[in-house]
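# Below is the sequence, then the predicted model.
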Amino acid sequence: MKILQDLNVDLHTHSTASDGSLSPSQLVLRAIEHEVDILALTDHDTVSGIAEGLEEAKGTGLTFIPGIEISTMWGGSCIHVVGLDIGFNNPKLKEALLQIQKGRFQRAERINSALIKAGLPSMLERALSISGGKGQIGRVHFARAMVQENICENVRDVFSSYLVKGKPGYVEHYWPSLKNVVSLILEANGLPVIAHPARYKLSYDLLTYMFDEFVSFGGVGIEVATGSHSSADIDRFKNVSIEYDLKASRGSDFHSPSESRYDVGRAPYSPDCLLPIWASLDVRG
């Protein structure tokens, strides 16, 4: 029998319910193929893929954890918070997500206008078709649309040329506050986890202040080993995990076999000295 640290867990993945390229069922099957023990589906701002994932995982030996990744605002920066083991039918959570999804479509309209202003053709309809609906449209859907239109060679090129801050297709957007999102996840009986902290480019003082507040709001975890973290990042956030007594999470941040740095279940492992957050999950199946 495997001990906790030896389990192959992937607690940060995406499906076609948000901006992934595999359906929830396909994601579960890929996780099984990669010998994942515990899988969390954490689509952006939606729980619509969870029921399908749960059904596909039944009787397979894979433990499927309902999750979500919610965009928040803190100190003028967009911070992502993963909610693990959430009650995905919680009415308050569903209502809040509906409002976030309305904001996503409004942002998409502004992105499209900005791209048109930069001399590009309208990408909104194609991006909507790729996303599957107004509520889940995001920058990656515009990026895939622009690759299909041969504007750029790949998704990374689209982001670096058009969709990141300072580029012509970038627009500001204001998400719910970090405090409100942590409260929302707790309301749904979930575990709030700061996602990929190395991506935020915060100064040491701001990072310290953010984690001070996150813990005071009720946050319990941090992604130490994740798809975008280098070995130096893992070591750095190992120390943050220890300093703040935060449980360590591991996740690939998988979106697509062709676009993601790490495949499902293939992210680096968390350091053995840390308390894994999957010790706190309901893994009874």
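Here it is on my side, so go on. Numbering: from 1, shown residues only.
# only C-alpha atoms for contact and neighbour calcs from this point on.
Noted.
# now the strands: where do they sit in the protein?
Using DSSP state E, the strands of the chain run over 9-10, 38-41, 63-74, 77-84, 191-194, 221-226, 247-251.
# got TSV for these, with distance to residue 55 and mean neighbour count too?
Formatted as TSV, the strands of the chain follow (distance: least, CA to CA, whole Å; neighbours: other CA atoms under 10 Å):
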stretch	distance to residue 55	mean neighbour count
strand 9-10	18	28
strand 38-41	13	26
strand 63-74	9	24
strand 77-84	18	24
strand 191-194	22	26
strand 221-226	26	29
strand 247-251	22	27
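# Include distance to residue 52 when you put these into CSV, please.
Listed next are the strands of the chain as CSV, based on distance: least, CA to CA, whole Å:
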stretch, distance to residue 52
strand 9-10, 18
strand 38-41, 11
strand 63-74, 11
strand 77-84, 17
strand 191-194, 21
strand 221-226, 25
strand 247-251, 20
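# Grab the most central residue of the chain for me.
residue 69 (4.3 Å; CA atoms, centre = their mean).
# The strands of the chain: which one's closest to residue 177?
Taking CA to CA, strand 63-74 is the member of the strands of the chain nearest to residue 177, at 4.8 Å.
# Out of the strands of the chain, which gets nearest to residue 22?
strand 38-41 (11.5 Å).
# Figure out how far the closest one is from the centre of its chain.
12 Å (CA atoms, centre = their mean, to the nearest Å).
# Residue 190 contacts residue 88, doesn't it?
No - using CA atoms under 8 Å, residue 190 is not in contact with residue 88, being 9.1 Å away.
# residues of stretch 261-273 that come out buried?
Within stretch 261-273, the residues scored as buried using 16 or more other CA atoms under 10 Å are 261-270.
# quick one, longest helix in the chain?
helix 91-117 (DSSP state H).
# For residue 172, the count of nearby residues, please.
10 (other CA atoms under 10 Å).
# and if you look at residue 160?
12.
# That one and residue 283: what is the separation?
From residue 160 over to residue 283 the distance is 39 Å, taken as CA to CA, to the nearest Å.
# circling back: residues contacting the residue nearest to the centre of the chain?
Applying CA atoms under 8 Å, 6 or more residues apart in numbering, we find residue 69 in contact with 42-46, 80-83.
# switch the cut-off to 7 Å
42-45, 80-83 (CA atoms under 7 Å, 6 or more residues apart in numbering).
# now swap in residue 161 and tell me
Going by CA under 7 Å, 6+ apart, residue 161 touches residue 167.
# 6 Å instead?
For residue 161, no contacting residues are found, by CA atoms under 6 Å, 6 or more residues apart in numbering.
# structure B:
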Amino acid sequence: MLIDLHTHSRRSDGTDSPTELVENAARAGLAVVALTDHDAMTGWDEAQIAADRVGITLVKGLEISCTFRHRGVHLLGYEPDPSDPALLAELEQVLRGRQDRLPKTLAKLNELGIPITEDDVLAVSGDAAATGRPHVADALRIAGVVASRDEAFERFLMPGRPAYVDRYAADLEHMIRLLVAAGGRAVIAHPWTRQSRSVLTAETIGELADVGLAGLEIDHNDHDADTRAALRAIAGDLDLVVTGSSDYHGTGKVGYDLGINTTAPDQAVRLLGDRVTLFR
């Protein structure tokens, strides 16, 4: 029973439509797949139609850009009420931050002598809920400036690089509370990657559990064996759910294939059993 609780479609920065993602999940042998686009729930209806047709279980989720003690942390939210007004208002502010960053990023690239335009980026982003750095990276790749998204981030778009622009992100504790109030479950995505490791200690994860954090995404390509073991110990001490996921982005992220990391069925039941009929 293969369960993958973190994937992205073209409604954020993946390359599959929601339908294609679900179809590819079924081909990969998944029984359960979560659609967790960045800061948006716009792909859920299309994905559900596909999931009903191909006979797998869809978990409706999203990955929310947050800040915690001045560091970026990503939060996976599962099965919240999509009409909850407080949650929608905060997500709208996060998405507005993504949109507002685009012209500033392009201005910095233009100053570097790279003539990328907003139309170039929008041609890539298509029906995404918001246009973000991965779409800028794809436009740079199409223009021949870089060979891949990874190169675009490394040369231009990461913090400290010449075209990086900061943006609004939700406060992590506040967002956990919003998700819980909206009937959802909150899991920290890839907690010990990039900036987040320095602030997500055993102590602070415990504090987040006290405000409603349900689990940690531990089995992820960006965590090595030692990292996974250390996070498992923290999750065990705090009685948090342990999840595993691919963080699939289609062709936008090489080596993160559907099902490459999975969530154990008993952990999925702990997390979602009262919200989703997981096993058909």
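Yep, that arrived. None of these values were measured; they are calculated from a predicted model.
# about what we covered before: would you check the span in structure 2 matched by the longest helix of structure 1?
Helix 91-117 of structure 1 corresponds to residues 85-111 in structure 2, going by TM-score structural alignment.
# With structure 1 overlaid, how far apart is that stretch on average?
For stretch 85-111 of structure 2, the mean deviation from structure 1 after alignment is 1.7 Å (mean CA distance after the TM-score superposition for structure 1).
# Helices of structure 2, residue ranges please.
18-27, 44-54, 85-111, 118-125, 133-142, 149-152, 172-181, 202-210, 225-238, 265-272.
# winner for burial among the ones you listed?
Mean neighbour count (mean count of other CA atoms under 10 Å) peaks for helix 133-142 among the helices of structure 2, with a mean of 23.
# that older thread, I'd like the buried residues of stretch 261-273 of structure 1 written out as CSV, with distance to residue 205 of structure 1 added.
As requested, the buried residues of stretch 261-273 of structure 1 are exported to CSV (distance: CA to CA, whole Å):
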residue, distance to residue 205 of structure 1
261, 29
262, 30
263, 33
264, 34
265, 33
266, 32
267, 28
268, 27
269, 27
270, 25
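# Would you mind finding the match for residue 59 of structure 2 in structure 1?
In structure 1, residue 59 of structure 2 lands on residue 65 (TM-score structural alignment).
# you'd agree that match is up against residue 40?
Yes - the criterion here is CA atoms under 6 Å, and residue 65 of structure 1 meets it with residue 40 at 4.5 Å.
# one step back: JSON lines please, covering the helices of structure 2 and showing distance to residue 158 of structure 2.
Output for the helices of structure 2, formatted as JSON lines (distance: least, CA to CA, whole Å):
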{"stretch": "helix 18-27", "distance to residue 158 of structure 2": "27"}
{"stretch": "helix 44-54", "distance to residue 158 of structure 2": "29"}
{"stretch": "helix 85-111", "distance to residue 158 of structure 2": "11"}
{"stretch": "helix 118-125", "distance to residue 158 of structure 2": "17"}
{"stretch": "helix 133-142", "distance to residue 158 of structure 2": "9"}
{"stretch": "helix 149-152", "distance to residue 158 of structure 2": "9"}
{"stretch": "helix 172-181", "distance to residue 158 of structure 2": "21"}
{"stretch": "helix 202-210", "distance to residue 158 of structure 2": "25"}
{"stretch": "helix 225-238", "distance to residue 158 of structure 2": "23"}
{"stretch": "helix 265-272", "distance to residue 158 of structure 2": "33"}
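# Can you check which of the ones you listed gets nearest to residue 9 of structure 2?
helix 18-27 (5.4 Å).
# so what does that closest one touch, helix or strand wise?
Contact partners of helix 18-27 of structure 2 among helices and strands, from 3 or more CA pairs under 6 Å, 6 or more residues apart in numbering; DSSP states H and E: helix 44-54.
# got the contact list for the helix it packs on?
Helix 44-54 of structure 2 has contacts (CA under 6 Å, 6+ apart) with 18-19.
# Residue 114 of structure 2: what's its closest spatial neighbour, skipping adjacent residues?
residue 145 (7.9 Å; CA to CA, 6 or more residues apart in numbering).
# do residue 263 of structure 1 as well
residue 254 is the one closest to residue 263 of structure 1 (CA to CA, 6+ apart), at 5.9 Å.
# what residue of structure 2 matches up with the one you found?
In structure 2, residue 254 of structure 1 lands on residue 248 (TM-score structural alignment).
# Just confirm its match contacts residue 256, I think it does.
Yes - look at residue 248 of structure 2 against residue 256 with CA under 6 Å: they come within range, at 5.3 Å.
# What is the burial count for residue 158 of structure 2?
Residue 158 of structure 2: 16 neighbours (other CA under 10 Å).
# Who are the contact partners of it?
residue 164 are the contacts of residue 158 of structure 2 under CA under 6 Å, 6+ apart.
# Trace it over to structure 1, please.
So residue 158 of structure 2 corresponds to residue 164, using TM-score structural alignment.
# For its match, give its distance to residue 155 of structure 1.
12 Å.
# cool, and residue 135 of structure 1?
Remark: distance between residue 135 of structure 1 and residue 155 of structure 1 (CA to CA) = 21 Å.
# Also residue 228 of structure 1?
16 Å.
# same question, residue 60 of structure 1
34 Å.
# Where in structure 1 does stretch 214-227 of structure 2 fall?
Aligned by TM-score structural alignment, stretch 214-227 of structure 2 falls on residues 220-233 of structure 1.
# contacting residues around the matching stretch?
Contacts of stretch 220-233 of structure 1 (CA under 6 Å, 6+ apart): 192-196, 234, 237, 246-253, 262, 267-268, 270.
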